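Undergrad: pasting a predicted model and its sequence here:
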Amino acid sequence: MMRRERLGKWIIAVPMMLLAIATIAPMLYGLNISLKTRKDYVLDRLGVTQTFNVQNFFDAWNNADMGRYFANTIIVTVFSVAILLVLASMCGYALSHLTFRGSKVAFLIILAMMMIPFQVIMVPTIKVLSDMGLINTFPGLIAAYVAQFLPFTVFFMTSYYSGIPKELTEAARVDGNGLFGVWARIMIPVGKPALISMGILNALFVWNDILIALLIMQSPQNRTVMVGVSALRGQYPDNVPTYIAGVLLAVLPIIIVYLIFQRQISAGVTAGATKG
C-alpha cells in the first residue's frame, strides 16, 4: 500500500517537476543573455555570463521609450479590467438570480461568443472602431479588450454567483434593497474571490496582448509595452542582449503580480469551477 502511494506521488511529481523546469529554464536563459555584452553573446551564446552587463536594461528602458509604453499599458489595463469586472458582475447577477424572458438564450449566446477567436472578427472590429473614430485611441483599445474578454468573464461570474442561495438575495430585496442595492451590497462582497481572480487574469491577458494593440494603436507613442518590446527587435537587430533585456522588463510586472496573487487566483478559479 505504501509503495503504491509513493508511486502515485512520483507519477504526479515528476511531470510537475519537468513542467516547472520547462517554464523556468527559458527565463533563466534569457536573464543570462540579457547580462552579456554584444561581443560576449556573439562569441559564446550558451555560456554563463561573466560580465553581468546591466547596462542593457538601461539601454532598453531609455532608448526604446519603455517608460511611455508602461504608462500606456497601465492606463489601458486598469480601465479595461475595471469595466470588465463591473459589467461581468452585473451580468452574472442577472443571469444567475433574476428570472426574465430570454435569459437562457442570452447565456447560450455568451457561451457561443467564447468560442469565436479574435482573428475571425478582427476585420469587422477594426472597421467598426474606424467608423467610430476610435482607431489609435485609448478608448478604442479598451473597448476592443472589453469586447474580447467579456464573454469568458461573464460566464465565470455567472457560474460563481449560481452557487449563492437565492434566499440571500430575496431577503435583501425584502429589506428594501433594489436590484442595484442587492448587487452592490450582496453580490460584490460575496463574489470578491471570483472578482479578484478575474481581475488578475484579465490584467494578464491585456498586458500580454500584442495582436489587438498592434492593430488599433498605430502611432508609436501610443504603443503598449508588448508592442514596444516587439519593435525593439527591429531597433536592435544585432544586439540580442538589449532586446532580451527589454523583454524581461516587460514581463517582470506580470511575474511579480502572479507571485503575489497566485493563491487568490487558484482559490477564485477553483471556487468558480466548483459552484453552479
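TA: Nice, I can see it.
Undergrad: could you use CA atoms for every contact and neighbour count after this?
TA: Fine.
Undergrad: pull out the buried positions in stretch 83-103.
TA: Of the residues in stretch 83-103, 83-85, 88-97 count as buried by neighbour count, 16 or more other CA atoms under 10 Å.
Undergrad: for stretch 57-74, same thing?
TA: 57, 59-61, 64-66, 68-70, 72-74.
Undergrad: can you put those residues in JSON lines and add secondary structure and distance to Ile216?
TA: JSON lines is the format used below for the buried residues of stretch 57-74 (DSSP: H, G, I helix; E, B strand; the rest coil; distance: CA to CA, whole Å):
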{"residue": "Phe57", "secondary structure": "helix", "distance to Ile216": "28"}
{"residue": "Asp59", "secondary structure": "helix", "distance to Ile216": "27"}
{"residue": "Ala60", "secondary structure": "helix", "distance to Ile216": "24"}
{"residue": "Trp61", "secondary structure": "helix", "distance to Ile216": "23"}
{"residue": "Ala64", "secondary structure": "coil", "distance to Ile216": "20"}
{"residue": "Asp65", "secondary structure": "coil", "distance to Ile216": "19"}
{"residue": "Met66", "secondary structure": "helix", "distance to Ile216": "19"}
{"residue": "Arg68", "secondary structure": "helix", "distance to Ile216": "17"}
{"residue": "Tyr69", "secondary structure": "helix", "distance to Ile216": "15"}
{"residue": "Phe70", "secondary structure": "helix", "distance to Ile216": "17"}
{"residue": "Asn72", "secondary structure": "helix", "distance to Ile216": "13"}
{"residue": "Thr73", "secondary structure": "helix", "distance to Ile216": "13"}
{"residue": "Ile74", "secondary structure": "helix", "distance to Ile216": "16"}
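Undergrad: now for those, which pair is the farthest apart?
TA: Farthest apart among the buried residues of stretch 57-74 by CA to CA are Asp59 and Ile74. That separation is 21.4 Å.
Undergrad: flag every buried residue along the strand or helix carrying Ile121.
TA: Assessed by DSSP states H and E, Ile121 sits inside helix 118-131. Buried residues in helix 118-131, counting neighbours by 16+ other CA under 10 Å, are found at 125-126, 129.
Undergrad: take a look at this one as well, against the first:
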Amino acid sequence: MSRTRTSRWLVAVPMGLLALATIYPLLFTGNVAMKTRREYVLDRFSLAPAARWDNIVGAWTSVGMGRYFLNSVVVVTAAVVLLLLLGSMAGFALSQIRFRGSSVLFLGCLAALFIPFQVIMVPMARVMADLGLIDTYPGLVLVYVAQFLPFTVFLMTSFYRTIPPEIIDAARIDGNSVYGVYRRIMLPMGTPALLSVGILNALFCWNDVLIALLMMPSAEHRTLMVGVTALRGQYSADIPTFASGVLIAAAPVLLLYLFLQRQIADGVTAGATKG
C-alpha cells in the first residue's frame, strides 16, 4: 500500500509542478493587465490592487485588437470549412474507393507533412503575388488550406479506413451514388473525426504568425496574432497594454482547450485503432 502511494506521489508531484509552471505565466499576464503603468513599474510582481478593465478595453478599441480579432475569425472560419470539406472528400476517396494511384496520392499527402513552410514560403509568396492575392482574405485562406490540407487528409483517411467496407457496399446496393454514400453515410459517421480535426485546424490557423505576417503586410488586414506581435514593438514601454492584447488573443484558445479537450485528444489519435 505504501509503495502504491509513493508511486502516485512520484507522478503527482512532477505533474503538479508542470501544471503550475504552465498556469503561472497566464496568471501573471492577467495580473499585469489589471495594473496601471505606474503600478507595474513600481512593483511588477505584486498583486493588482483592483480588477481594472481599462487596459483590455483600450487594447480592444484604441489599439485595434477588435479589428484584428474579427479578421482572424473570418479567415479561420473560412479556412476550417474548406479544410473539412476537401479533407473529408479526399479521405473518403482514398480510404473507400479503389482507383489506380490512390496509394501514391496518400503517400504524397503523408510526405507533404514533413515539408516545413519555411522551405516553400518564398515560391508560394511569388505565386500569390502574381495572382494578386497578397494582402487579401482569399489569399490567406488558400495558403492555410494548402498548408494544413495534408494533415487533414491524413487523419480523415485514417479514420475512414476503420469503417467496414460492407457498410459502403450496402449503401451502393440500396441505390446510392458515390456522392450519396459520402453525404448520407460517410459525413454522419465521420462527425467525431471532423469535429476533432476542425478544432485542431482552427488552433493551427488561429495561432499562426508566419503565414499571416507574410500574406497580410498591411495593418488593416492583420490577424490577431500578428497584431499581438506588433504590439510588442509599439507598446514596449506600456507592458499592461501589451499584456491585455495577449489575453485577448489567448482567450479563444483557452476556451477551446477548456471545453473541447476530449475532442482535441480524440483528434490526435483518430484512426489509430480499429473498432
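TA: Yes, it's here. Computed from a prediction, not measured in an experiment: that's the story for all the values here.
Undergrad: how alike are these chains, TM-score-wise?
TA: The TM-score (TM-score structural alignment, normalised by the length of structure 2) is 0.95; 275 aligned residues with a CA RMSD of 1.5 Å.
Undergrad: measure the residue in structure 2 that Asp131 of structure 1 lines up against to Pro14 of structure 2 for me?
TA: Under the alignment (TM-score structural alignment), Asp131 of structure 1 pairs with Asp130 of structure 2. From Asp130 of structure 2 over to Pro14 of structure 2 the distance is 53 Å, taken as CA to CA, to the nearest Å.
Undergrad: and Cys187 of structure 2, how close does it get to Gly180 of structure 2?
TA: Quick fix: residue 187 of structure 2 is Leu, not Cys. Here the criterion is CA to CA. By it, Leu187 of structure 2 lies 10 Å from Gly180 of structure 2.
Undergrad: those two - which one has more neighbours?
TA: Remark: of Leu187 of structure 2 and Gly180, Leu187 carries more neighbours, 18 against 13, as counted by other CA atoms under 10 Å.
Undergrad: right, and Gln264 of structure 1 touches Met198 too?
TA: No - proximity of Gln264 of structure 1 to Met198 does not meet the contact threshold set by CA atoms under 8 Å, at 10.0 Å.
Undergrad: apart from its chain neighbours, what residue comes closest to Leu200 of structure 2?
TA: Leaving aside its sequence neighbours, Leu200 of structure 2 sits nearest to Ile264 (CA to CA, 6 or more residues apart in numbering; 6.6 Å).
Undergrad: these two touch, right, that neighbour and Ser196?
TA: Yes - counting by CA under 8 Å, Ile264 of structure 2 does reach Ser196; the two are 5.4 Å apart.
Undergrad: identify each buried residue in the helix with the most length in structure 1, please.
TA: Assignment by DSSP state H gives helix 240-274 as the longest helix of structure 1. Buried positions in helix 240-274 of structure 1, judged by neighbour count with 16+ other CA under 10 Å: 240-250, 254, 258, 264-265, 267-269, 271-272.
Undergrad: closest to Ala231 of structure 1 out of the buried residues of helix 118-131 of structure 1?
TA: Nearest to Ala231 of structure 1, judged by CA to CA, of the buried residues of helix 118-131 of structure 1 is Ile126 at 21.5 Å.
Undergrad: tell me the contacts of the closest one?
TA: Contacts for Ile126 of structure 1 were tallied using CA atoms under 8 Å, 6 or more residues apart in numbering; they are 135, 215-216.
Undergrad: just the closest of the buried residues of helix 118-131 of structure 1 to Tyr236 of structure 1, please.
TA: Using CA to CA, the buried residues of helix 118-131 of structure 1 come closest to Tyr236 of structure 1 at Ile126, 30.1 Å.
Undergrad: okay, the buried residues of stretch 57-74 of structure 1 in CSV with distance to Val120 of structure 1 next?
TA: Compiled in CSV, those are given as follows (distance: CA to CA, whole Å):
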residue, distance to Val120 of structure 1
Phe57, 37
Asp59, 38
Ala60, 34
Trp61, 35
Ala64, 32
Asp65, 33
Met66, 31
Arg68, 31
Tyr69, 28
Phe70, 29
Asn72, 27
Thr73, 25
Ile74, 27
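Undergrad: which one of the contacts of Ile126 of structure 1 is nearest Thr51 of structure 1?
TA: Thr51 of structure 1 lies nearest to Leu215 out of the contacts of Ile126 of structure 1, by CA to CA, at 39.0 Å.
Undergrad: thinking again about what came up before, ok, so of the buried residues of helix 118-131 of structure 1, who is nearest Lys192 of structure 1?
TA: Thr125 (31.8 Å).
Undergrad: how close does that closest one sit to Ile83 of structure 1?
TA: Using CA to CA, one obtains 19 Å as the distance from Thr125 of structure 1 to Ile83 of structure 1.
Undergrad: with Val182 of structure 1 instead?
TA: Using CA to CA, Val182 of structure 1 is found at 19 Å from Ile83 of structure 1.
Undergrad: okay, helices next: where are they in the stretch 101-250 of structure 1?
TA: With helices called from DSSP state H, counting those that start in this stretch, the stretch 101-250 of structure 1 shows them at 103-114, 118-131, 138-161, 166-174, 179-182, 188-190, 192-208, 211-216, 225-235, 240-274.
Undergrad: how about those in a markdown table, adding distance to Gln50 of structure 1?
TA: Formatted as a markdown table, the helices of the stretch 101-250 of structure 1 follow (distance: least, CA to CA, whole Å):
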| stretch | distance to Gln50 of structure 1 |
| --- | --- |
| helix 103-114 | 48 |
| helix 118-131 | 44 |
| helix 138-161 | 43 |
| helix 166-174 | 63 |
| helix 179-182 | 61 |
| helix 188-190 | 52 |
| helix 192-208 | 31 |
| helix 211-216 | 37 |
| helix 225-235 | 24 |
| helix 240-274 | 14 |
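Undergrad: contacting residues around the residue sitting nearest the centre point of structure 2?
TA: The residue lying closest to the centre of structure 2 (CA atoms, centre = their mean) is Leu203, at 1.4 Å. Contacts for Leu203 of structure 2 (CA under 8 Å, 6+ apart) come out as Val253.
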